[in-house]
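S.K.: what follows is a predicted structure for the sequence shown.
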Amino acid sequence: MTPGRTLDDRAVKLFIALAAFFCVNAVLAEFIGVKIFALEDTLGMAPLEWNLFGQSGSLNFTVGTLLWPFVFIMTDTVNEFYGKRGVRFISWLAVALIVFGFVFAFLAIATAPAGWWVTAAKDQGVPDYQAAFAAIFGQGMWSIVGSIIAFLIGQLIDVSVFHRIRNATGERWVWLRATGSTAISQLVDSFVVIYIAFVLGPQKWPTSLFLAVSSVNYVYKMLAAIALIPLLYLMRHGIRRYLGDARERELRAEASAD
């Protein structure tokens, strides 16, 4: 294939699209994750009080968790067709973009606001736009560091477990390698991010609260990942139609041998 025709290759176009969607979801999840939402209120349900490790609470999650299941799907799809190198590439790219985004968010906070802009939204209940902007985009450094480290560790574990299951089962049971790899990687991710952000960080959560909140977050992520298994098969079917049977089999064979 000549260099000028590289982008005519459907496999290359597909990888670019998957990588772009993966990175957008990962970066967006980090930035909107500052908001905590009540799942029961959102669904119009009565509060479900959980009780774990001597702690109790309702189902409150960062809104970033709404996007992470799609990140899992993208990870498994890239794993399936582009192998370990593909997942590692998009994972490091996502981390670089997240860091880049937060650096410029902090630079934006540091710029001097226009006087008229500070009170521009007071009629909407925001008396100080600068303070609101800083509170939303200036997330705690411990949370940022924790989420980035947890994300990267989770991704590297996911790709390894995915291919171990694939080597053991062959091309059968796509759902098993997708769900199995997510189950293990998110077990690590869910506990690492909260440990760094809230145990090592200034809030110094007790062990019981750390274990309870981490466990609830993990269960939520796993239920969401399982619910999206049909989407994984739908994407695989769409990719097969887009690439053609022969090219699709070739990519999966290369990914499996990676």
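M.R.: Structure's in. What do you need? Since this is a predicted model, take the numbers as computed values, not measurements.
S.K.: please count neighbours and contacts with C-alpha atoms only from this point.
M.R.: Will do.
S.K.: ok, now how distant is Val99 from Trp50?
M.R.: 35 Å (C-alpha to C-alpha, to the nearest Å).
S.K.: putting a second one here so we can go through both:
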Amino acid sequence: MIDNIINNKAIKLFIVMAGFFVANALIAEFIGVKIFSLEQTLGLSPLSLSLFGIDNLSFNLTAGVLLWPFVFVLTDLINEYYGRRGVQLLSYLTAGLILYAFAMFYAGIELSPADFWPQSHINPALPAAEQQAIADKVGDYDYAYRLVFGQGLWIIIGSLVAFLIGQIIDVTVFHRIKQLTGERYIWLRATGSTLISQFIDSFVVLFIAFYLGADWGLSLVLAIGVVNYLYKFTMAILLTPVIYAVHYLIDRYLGEPLASEMKTAALRGR
């Protein structure tokens, strides 16, 4: 049985793509607790945008945005070769694994720390001044652990709902465009479906996590959603050549007859 799997190029490709898909989604969820300044990271002065009556907006983004564009590129590639059912399988599996991971994080948070652990990051061999400098930043390792991994329930719900809705919209738009255009215009079905699904995703997560869960005003949610989408829009356009390159590599790996057969079956939903 294992020989059949290992020697089957289509199965091996699906396993590899599924692994990257799940890993990217999980990592994006976990590192997403950090908010970073895109402009300062690039050595630029922060922008000062005004939208919906909200001033001084800039590209302060969750670190998870570094990986989500690749998740949606993988979604389009899986769409292309394995169809709607392939994307749905991985989307539901990923959502379940994210819930499982957060459950384990919360279980870990509730474990009583060993007496030495909350200060274990402070090396006693360091000079007293350096030890104090570290303690001033993070005096209690267990408390820092709780802050980093203890994301709020509304954020988790918003993120998962937005992810599933985004995936459903992405696969639907992708196949609709491909039905109309056939094998032509890879950029249109791949980038177009991503732009539409990411637009919905950007606002759903903020609406659930912060409008419902944190009493943010609707204007603030809309303003931050637009800023986030501007970043995602730009990344989707920039990644379009990557989609063509990966298509070429996959077709070479599978061989033209198998690649064409898989694309046809994927479009027909088999």
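M.R.: Nice, thanks for sending it over. Given the structure is predicted, the values throughout are model-derived calculations rather than measurements.
S.K.: that older thread, Val99 and Trp50 of the first structure - which one has more neighbours?
M.R.: A count of neighbours by other C-alpha atoms under 10 Å puts Val99 above the other of Val99 of the first structure and Trp50, at 16 against 13.
S.K.: buried residues, stretch 85-96 of the second structure. List them.
M.R.: Residues 86-88, 90-91, 94-95 are the ones in stretch 85-96 of the second structure that count as buried (16 or more other C-alpha atoms under 10 Å).
S.K.: now do stretch 33-48 of the first structure
M.R.: 33-34, 39.
S.K.: and what of stretch 197-210 of the first structure?
M.R.: Quick answer for stretch 197-210 of the first structure (16+ other C-alpha under 10 Å): 197-199, 201, 205, 209-210.
S.K.: which of those fall in helices?
M.R.: 209-210 (DSSP state H).
S.K.: farthest pair within the buried residues of stretch 197-210 of the first structure?
M.R.: With distances taken as C-alpha to C-alpha, the most widely separated pair in these is Gly201 and Leu209, at 14.0 Å.
S.K.: quick one on the thing from earlier: in JSON lines, list the buried residues of stretch 33-48 of the first structure along with secondary structure and distance to Leu66 of the first structure.
M.R.: Supplementary listing: the buried residues of stretch 33-48 of the first structure in JSON lines, determined by DSSP: H, G, I helix; E, B strand; the rest coil; distance: C-alpha to C-alpha, whole Å:
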{"residue": "Gly33", "secondary structure": "coil", "distance to Leu66 of the first structure": "9"}
{"residue": "Val34", "secondary structure": "coil", "distance to Leu66 of the first structure": "13"}
{"residue": "Leu39", "secondary structure": "helix", "distance to Leu66 of the first structure": "11"}
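S.K.: rewinding a little: how about the buried residues of stretch 85-96 of the second structure in JSON lines, adding secondary structure and distance to Ile109 of the second structure?
M.R.: Below are the buried residues of stretch 85-96 of the second structure laid out as JSON lines (three-state DSSP; distance: C-alpha to C-alpha, whole Å):
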{"residue": "Gly86", "secondary structure": "helix", "distance to Ile109 of the second structure": "35"}
{"residue": "Val87", "secondary structure": "helix", "distance to Ile109 of the second structure": "33"}
{"residue": "Gln88", "secondary structure": "helix", "distance to Ile109 of the second structure": "32"}
{"residue": "Leu90", "secondary structure": "helix", "distance to Ile109 of the second structure": "28"}
{"residue": "Ser91", "secondary structure": "helix", "distance to Ile109 of the second structure": "27"}
{"residue": "Thr94", "secondary structure": "helix", "distance to Ile109 of the second structure": "22"}
{"residue": "Ala95", "secondary structure": "helix", "distance to Ile109 of the second structure": "21"}
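S.K.: could those residues go into TSV alongside distance to Ile250 of the second structure?
M.R.: TSV is the format used below for those (distance: C-alpha to C-alpha, whole Å):
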residue	distance to Ile250 of the second structure
Gly86	16
Val87	17
Gln88	21
Leu90	19
Ser91	21
Thr94	23
Ala95	26
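S.K.: what's the local residue count around Met104 of the second structure?
M.R.: For Met104 of the second structure, using other C-alpha under 10 Å, the count is 12.
S.K.: if you could redo that for Thr6 of the first structure, that was the one I meant.
M.R.: For Thr6 of the first structure, using other C-alpha under 10 Å, the count is 12.
S.K.: helix or strand: which one has the closest residue to it other than its chain neighbours?
M.R.: Nearest non-adjacent residue to Thr6 of the first structure, counting by C-alpha to C-alpha, 6 or more residues apart in numbering: Val12, 7.3 Å away. Assigned by DSSP states H and E, Val12 of the first structure falls within helix 10-32.
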